[in-house]
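Student: build me a model from this:
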Amino acid sequence: MDIKIFETSEQLDNYAAELYVNLIASKPNAVLGLATGSTPIGIYDKLIESYQNKKVSFRDVTTYNLDEYIGLTPDNDQSYAYFMNKQLFSHIDIPKEQTHLPNGNAADVEAECRRYDALIAHNPADIQLLGLGNNGHIGFNEPDDKLTFGTHIVELQEETRQANARFFSSLDDVPTRAVTMGVGSIMKAKTILLVVRGSAKSAIVKEALTGPITTKVPASLLQTHQQVIVLLDREAGRMLG
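Tutor: A predicted model of the protein is given here:
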């Protein structure tokens, strides 16, 4: 596990974006695993800037996102499909058919999970971007006695819904369920890029990276992956020795 701590968010964003740009330079048809939430926005801004400066093209790239809320249509401004279009896809040259998210509005969500898993199995990510939840979740894999290997429906824990409520008008508007890649699907990526910011995450960072490997802290399972890069700002990494 390669852990890097940065003094500023901009330094972190530049480093992460450079990893993606260098990967695409060496493999133009790279498969990118992407994430949503506030954590990756600065990274996406740097990727857009690199594209605008003609340092990278995404025309042969394929992307897979981790998760999507159940019950929100892609045109809902709180859906992750909407987020990805707004924050990245609409600003670069990636063909829409090469971008993939689970369909949380599918008539048969169980079938959608199977469909998405088949796509991932056929095209595993060269690099998978992850954030870290306050309770140690990755994707929407919540702490539990056991974790599901593949893409599945998850009941969102109250702590997760409260953390995401800042994006909605009220907590009542936050969906209670989501579709998420399972930990097994995430671990298929050749490289995993875990990005964490802020002092509020410092304790869970230490627990996930140095504590026991347990399904009660899903991110701790990353300790078993052969190629994990961890990017932290100074506050998120302050409890690491």
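Student: going forward, measure contacts and count neighbours with C-alpha atoms only.
Tutor: Fine.
Student: would you mark the buried spots in stretch 115-135?
Tutor: Judged by neighbour count (16 or more other Cα atoms under 10 Å), stretch 115-135 contains these buried residues: 116-117, 120, 123-135.
Student: find the nearest non-adjacent residue to Tyr116, please.
Tutor: Residue nearest to Tyr116 in three dimensions, not counting chain neighbours: Pro102, with 6.3 Å by Cα to Cα, 6 or more residues apart in numbering.
Student: please generate a structure for the following sequence too, so the two can be compared:
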Amino acid sequence: MEIVIVENKAEAATIAADIVEAYAREGKTLGLATGSTPVGTYQELIRRHREAGLSFADCQAFLLDEYVGLPREHEQTYYQTIRREFTAHIDIEDAKVHSPDGTAEHPGEAARAYDASIKRAGGVDVQILGIGSDGHIGFNEPTSSLVSRTRIKTLHPDTVRDNARFFDGDESKVPHHVMTQGIGTIREARHLLLLAFGENKAEAVAAMVEGPVSAMCPASVLQMHEHVTVIVDQAAAAGLEHTQYYAYALENKPGWQRF
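Tutor: You can find the predicted model right below:
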């Protein structure tokens, strides 16, 4: 793992955008995550597209997950969210932005088909990830198999409760099932780019980076990947013990260089 500790989210967005830009310029396949964590990175990439001519026209993209049962036109589907927050503002064709079909008549079959479609496309070149406070990636929560494939998962009640804020605070409106790329699927991406911010992520980041590889912290499997970049702010890095081995983008901590 390459660990980069930054001063703030803006600095993280710049570094992450540098990494993604290198892949975009080569027309590579992007793995996109939704949620608040990557929004700054997407905003920086949109700025570069508008102001510096960065093109995504030759790229295609795959989403990590999707709610089961919500129609695609629903504003809270990840299909709509990624377009609203990122892809509608750049020059990638909508048909090249792929997401799981949460409205399929047979969700299990649709999950397997989505997994197969990633392979047919040649796989993901760079996968953007966040991490949950319990160490989950995608919707692979603790005890998920470390070799799992795209499949249907039941959301933990805490996740349903947390996501209710996007559904007018009404838990009854929140889907209880999702289609998510499995940990085994995620691990096949050539470069994993994980971002984490805030003290509530410190325990999970420490478990991911310095703890044992365990299904109880699904993100810990990233230790076994050949190319991982983890970008965290100081609060999220607070639980790390072996900081002498990590790179810094802080004024008082020399050692980090632009990729």
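Student: re earlier: from the buried residues of stretch 115-135 of structure 1, which is closest to Asp45 of structure 1?
Tutor: Ranking the buried residues of stretch 115-135 of structure 1 by separation from Asp45 of structure 1, with Cα to Cα as the measure, puts Leu129 on top at 14.8 Å.
Student: still on that earlier bit, in strands, which of the buried residues of stretch 115-135 of structure 1 fall?
Tutor: Judged by DSSP state E, strands contain the following of the buried residues of stretch 115-135 of structure 1: 127-130.
Student: how about the helices in structure 1?
Tutor: Secondary structure of structure 1 by DSSP state H: the helices cover 9-26, 41-52, 80-87, 109-122, 158-164, 183-187, 202-210.
Student: pull the distance from the longest one to the chain's centre.
Tutor: Just to be clear, that refers to helix 9-26 of structure 1. In terms of Cα atoms, centre = their mean, to the nearest Å, the centre of helix 9-26 of structure 1 is found 15 Å from the chain centre.
Student: what's in contact with it?
Tutor: 6, 30, 42-44, 46-47, 50, 55-58, 61, 197, 231-233 (Cα atoms under 8 Å, 6 or more residues apart in numbering).
Student: what do you get if the cut-off is 7 Å, keeping everything else the same?
Tutor: Where contact means Cα atoms under 7 Å, 6 or more residues apart in numbering, the residues beyond helix 9-26 of structure 1 that reach it are 6, 30, 42-43, 46-47, 56, 231, 233.
Student: filter those down to the buried ones, ChimeraX style.
Tutor: Applying 16+ other Cα under 10 Å to those, the buried members can be selected in ChimeraX as follows:
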select :6,30,42,43,46,47,56,231,233
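Student: how about the contacts of helix 9-26 of structure 1 in TSV, adding distance to Ser169 of structure 1?
Tutor: Formatted as TSV, the contacts of helix 9-26 of structure 1 follow (distance: Cα to Cα, whole Å):
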residue	distance to Ser169 of structure 1
Phe6	33
Ala30	37
Gly42	24
Ile43	26
Lys46	29
Leu47	30
Val56	37
Leu231	31
Asp233	29
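Student: quick one: contacts for the residue nearest in space to the middle of structure 1?
Tutor: For structure 1, the residue sitting closest to the mean C-alpha position, by Cα atoms, centre = their mean, is Ala35 at 2.7 Å. Residues in contact with Ala35 of structure 1 (Cα under 7 Å, 6+ apart) are 65-66, 129-130.
Student: that one -> structure 2?
Tutor: Aligning on TM-score structural alignment places Ala35 of structure 1 opposite Ala33 in structure 2.
Student: do the same with Leu88 of structure 1
Tutor: Taking TM-score structural alignment as the alignment basis, one finds that Leu88 of structure 1 is matched in structure 2 by Phe86.
Student: roughly how far does its match sit from Tyr79 of structure 2?
Tutor: Distance, Phe86 of structure 2 to Tyr79 of structure 2, using Cα to Cα, to the nearest Å: 11 Å.
Student: same deal with Met179 of structure 2?
Tutor: In this structure, Met179 of structure 2 and Tyr79 of structure 2 are separated by 12 Å, where distance is defined by Cα to Cα.
Student: same thing with Glu210 of structure 2?
Tutor: Glu210 of structure 2 sits 34 Å away from Tyr79 of structure 2, going by Cα to Cα.
Student: for Thr41 of structure 2, same thing?
Tutor: Here the criterion is Cα to Cα. By it, Thr41 of structure 2 lies 18 Å from Tyr79 of structure 2.
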